[in-house]
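A.B. asks: coords please:
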Amino acid sequence: MGNSRLTTRILMAMDDLITESSTRKNITSRFQDLHKSILRKHYNAADVEIDYHRQRIKMDVVLNDHEYDPKTINMIVSTMPVNLCYKNLGSFLKTCLTEDVSTLAFYATLLKQYTNEDVALLAL
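C.D. replies: Presented below is the predicted three-dimensional model:
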């Protein structure tokens, strides 16, 4: 039961962070990195570019997970170029949020990095 509560709090905090980071007129490079991190994780993308003016996202999605290791330089990785359009960046990023355990741990890391909140405090 506590785990479900923690999941809800992490997702709510991520929702708030996405809202805060995507509603500013001048999105800082720090928030651009946040947006790219969320998209990389959700789409398993090796490279992500966001054109905030044209409302487009270009990324190279990894086709085979076994070929890609983010900790090393990958010379040969099968990717597929993807070009997406969005109307509202915040809404689009919120659709990328998922509840699996590894992704929640990733979100906890992002929350600590971008809000200076410890996830242990969210559980209280």
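A.B. asks: use CA for all of it now, contacts and neighbours both
C.D. replies: OK.
A.B. asks: from Y52, how far off is the closest residue to G2 other than its chain neighbours?
C.D. replies: Spatial nearest neighbour of G2, excluding adjacent residues (C-alpha to C-alpha, 6 or more residues apart in numbering): A123 at 7.7 Å. Look at A123 and Y52: by C-alpha to C-alpha, to the nearest Å, they are 34 Å apart.
A.B. asks: before we move on, the earlier item: what's near enough to touch the residue nearest to G2?
C.D. replies: Contacts here follow C-alpha atoms under 8 Å, 6 or more residues apart in numbering; on that basis A123 touches G2, R5, L6, R9.
A.B. asks: in ChimeraX, how would I select just the buried ones from those?
C.D. replies: ChimeraX command restricting the contacts of A123 to the buried ones, with burial defined by 16 or more other C-alpha atoms under 10 Å:
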select :6,9
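A.B. asks: tell me the one of the contacts of A123 nearest H66?
C.D. replies: Nearest to H66 out of the contacts of A123 is L6 (C-alpha to C-alpha; 31.1 Å).
A.B. asks: after the host helix or strand of I38 comes which helix or strand?
C.D. replies: Per DSSP states H and E, I38 falls inside helix 29-43. As assigned by DSSP H and E, the chain's next helix or strand after helix 29-43 is strand 45-51.
A.B. asks: second chain to compare with the first, below:
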Amino acid sequence: MKNEDQLVRDEMRKLIRKSCNAPSTSANNSYYLFQKTLLKFYFNAADVQLDYDKGTISLWTSETPATLGHNLYRLKDAVPYTISYTNLEETLKGCLESDSTAIRFYKSLLFQYNKVSEPVGPDAISA
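C.D. replies: So this is what the prediction gives:
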């Protein structure tokens, strides 16, 4: 039997898959906002922009590549980084972490971006 953290990560993987298979990939799409929020959390970035046509993720962060993800928002020192990807779904899934702070954050994303009107399976979790 899976524990709650595993269920949360499984549900996040499903939401990531759904967001990447959504027909509209514009900046107005709510799944775009989900992907952007997930990347901002993972990279501890002040801003994130996705370019689906070029296959790039642009980050504004104060982190250097060696320390990316440890200090929060030293905006005066923010610098842009561009990351290329070949498969957005796999890239986003690679951003999933298992610490307690991340799990709490994922629960809030699931609550916000999963459609309430969709049927809930037996493995559903509460936020």
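A.B. asks: before we move on, the earlier item: now for the helix holding I38 of structure 1, which elements pack on it?
C.D. replies: Judged by 3 or more C-alpha pairs under 8 Å, 6 or more residues apart in numbering; DSSP states H and E, helix 29-43 of structure 1 is in contact with strand 45-51, helix 89-94, helix 101-115.
A.B. asks: was I right about S22 of structure 1 contacting L89?
C.D. replies: Yes. The pair S22 of structure 1 / L89 is scored as a contact, 6.3 Å apart, by C-alpha atoms under 8 Å.
A.B. asks: what touches both of these two?
C.D. replies: In terms of C-alpha under 8 Å, 6+ apart, S22 of structure 1 and L89 are not both contacted by any residue.
A.B. asks: so what's Q35 of structure 2 up against?
C.D. replies: Applying C-alpha under 8 Å, 6+ apart, the residues contacting Q35 of structure 2 are I16, S19, L92.
A.B. asks: in structure 1, what sits opposite the first one in the alignment?
C.D. replies: Spelled out, it's I16 of structure 2. Correspondence of I16 of structure 2 to structure 1, assessed by TM-score structural alignment: I18.
A.B. asks: check contacts around that match.
C.D. replies: With C-alpha under 8 Å, 6+ apart, I18 of structure 1 has these contacts: G90, L93, K94.
A.B. asks: mind doing that once more with 6 Å?
C.D. replies: By C-alpha atoms under 6 Å, 6 or more residues apart in numbering, the residues touching I18 of structure 1 are G90.
A.B. asks: what's the mean deviation for the helix ranked longest in structure 2 versus structure 1?
C.D. replies: For structure 2, the helix that runs over the most residues, judged by DSSP state H, is helix 4-21. In the superposition with structure 1, the aligned residues lie an average of 0.3 Å away from helix 4-21 of structure 2, counting by mean C-alpha distance after the TM-score superposition for structure 1.
A.B. asks: show me what counts as buried in that helix.
C.D. replies: Of all the residues in helix 4-21 of structure 2, those buried under the rule 16+ other C-alpha under 10 Å are D5, V8, R9, E11, M12, R13, L15, I16, R17, S19, C20.
A.B. asks: which one is the first one nearest to, not counting chain neighbours?
C.D. replies: It refers to D5 of structure 2. Among residues not flanking D5 of structure 2 along the chain, I103 sits closest, at 6.5 Å (C-alpha to C-alpha, 6+ apart).
A.B. asks: burial count for the one you found?
C.D. replies: 19 (other C-alpha atoms under 10 Å).
A.B. asks: now swap in the one 4 residues further on and tell me
C.D. replies: Here the neighbour count serves as a burial measure; for K107 of structure 2 (other C-alpha under 10 Å) it reads 18.
A.B. asks: how much space between it and S62 of structure 2?
C.D. replies: 27 Å.
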